[in-house]
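Peer 1: this one's structure only:
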């Protein structure tokens, strides 16, 4: 799986929002996560449109998670920025069974990313283990 810089920034922004106590400005997210400011604004807008983030304008406004961190998985964020991968691999002749391997890989990948929430990331002291580890 390849993860774009946009997705990496989106995940960092979401973790930052999960650690914040109340609304925070986009500038704070950009500075604390080393995200270029304009890029951060665009990502937060995309996440807001997808319903993962809420926002309010004004000096007391900012951005915050639309749901508790324990209800937002990494897969939720990745689907917003990367979209859903379609299984379109075609392998000729003797290699045809590889299509099933790739499908299983995508399924396991999705299951893992769906299992890990922002709360897991925020609460992880140094490493992250899942129920399968």
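Peer 2: Looks like it arrived, so ask away. On a predicted model such as this, the values are computed, not experimentally measured, just so you know.

Peer 1: use CA for all of it now, contacts and neighbours both
Peer 2: Fine.

Peer 1: For residue 44, give me its contacts.
Peer 2: Contacts for residue 44 (Cα atoms under 8 Å, 6 or more residues apart in numbering) come out as 10, 13, 26, 53.

Peer 1: Quick one: these as TSV, columns for secondary structure and distance to residue 33 too.
Peer 2: Shown next, in TSV, are those (DSSP: H, G, I helix; E, B strand; the rest coil; distance: Cα to Cα, whole Å):
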residue	secondary structure	distance to residue 33
10	helix	10
13	helix	7
26	helix	11
53	strand	17
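
Peer 1: For those, pick the one with the most neighbours.
Peer 2: Most neighbours among the contacts of residue 44, by other Cα atoms under 10 Å: residue 10, with 26 neighbours.

Peer 1: measure that residue to residue 32 for me?
Peer 2: Applying Cα to Cα, to the nearest Å, the value for residue 10 to residue 32 is 13 Å.

Peer 1: alright, now check it against this:
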């Protein structure tokens, strides 16, 4: 599975929010800690907010936080939001089994990623 830089940054930003104490987290903090270019992060946060995954508050005490508990947001949800669904096209003739293989692989990836939440990611960081 290939994930774009945008998707990887979105996953890192959400993980940072999932690990943060309650309350708004400034975008600048997310950008600095995760090494994400600020302008790029701002666009990603806007997309995540529009999708209802995060909320925001403006002002000196402002920032971002998860719109739902971290154990209700899956990796699959974020990856599908950012990447969309990829189709592999037609494979004619003897190559037809390749199309079936790619479909099965994608379905397996989606099942696995649907089972992993941001709460699990944050929790696994704390255990050696």
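Peer 2: Structure's in. What do you need? Just so you know, these numbers come straight off a predicted model, no measurement behind them.

Peer 1: Do you know the score for how well these two fit?
Peer 2: The pair, once superposed, lands on a TM-score of 0.93 when counted by TM-score structural alignment, normalised by the length of the second structure; 126 aligned residues with a Cα RMSD of 1.4 Å.

Peer 1: just the contacts of residue 44 of the first structure now: which is nearest residue 72 of the first structure?
Peer 2: residue 53 (10.3 Å; Cα to Cα).

Peer 1: Next up, the contacts around the closest one.
Peer 2: Residues near residue 53 of the first structure by Cα under 8 Å, 6+ apart: 44, 47, 63-67.

Peer 1: Now with 7 Å, please.
Peer 2: By Cα atoms under 7 Å, 6 or more residues apart in numbering, residue 53 of the first structure lies in contact with 47, 63-66.

Peer 1: re earlier: closest to residue 107 of the first structure among the contacts of residue 44 of the first structure?
Peer 2: Out of these, the member with the shortest distance to residue 107 of the first structure (by Cα to Cα) is residue 10, at 22.2 Å.

Peer 1: my guess is the closest one meets residue 45, correct?
Peer 2: No - in this structure residue 10 of the first structure lies outside contact range of residue 45 using Cα atoms under 7 Å: 10.6 Å.

Peer 1: what about the longest helix along the first structure, how far off from the second structure?
Peer 2: Counting by DSSP state H, the longest helix found in the first structure is helix 98-115. Compared with the second structure after fitting, helix 98-115 of the first structure deviates on average by 0.7 Å (mean Cα distance after the TM-score superposition for the first structure).

Peer 1: residues of that helix that come out buried?
Peer 2: Across helix 98-115 of the first structure, burial judged by 16 or more other Cα atoms under 10 Å covers 99, 106, 112, 114.

Peer 1: Give me the next element, helix or strand, following that helix.
Peer 2: On the C-terminal side of helix 98-115 of the first structure, the nearest following helix or strand under DSSP states H and E is helix 118-123.

Peer 1: mean deviation (superposed) between that following helix and the second structure, please.
Peer 2: With mean Cα distance after the TM-score superposition for the first structure, helix 118-123 of the first structure departs from the second structure by a mean of 0.5 Å once superposed.

Peer 1: Against which helices or strands is that helix packed?
Peer 2: Helices and strands touching helix 118-123 of the first structure, as assessed by 3 or more Cα pairs under 7 Å, 6 or more residues apart in numbering; DSSP states H and E, comprise helix 5-19.
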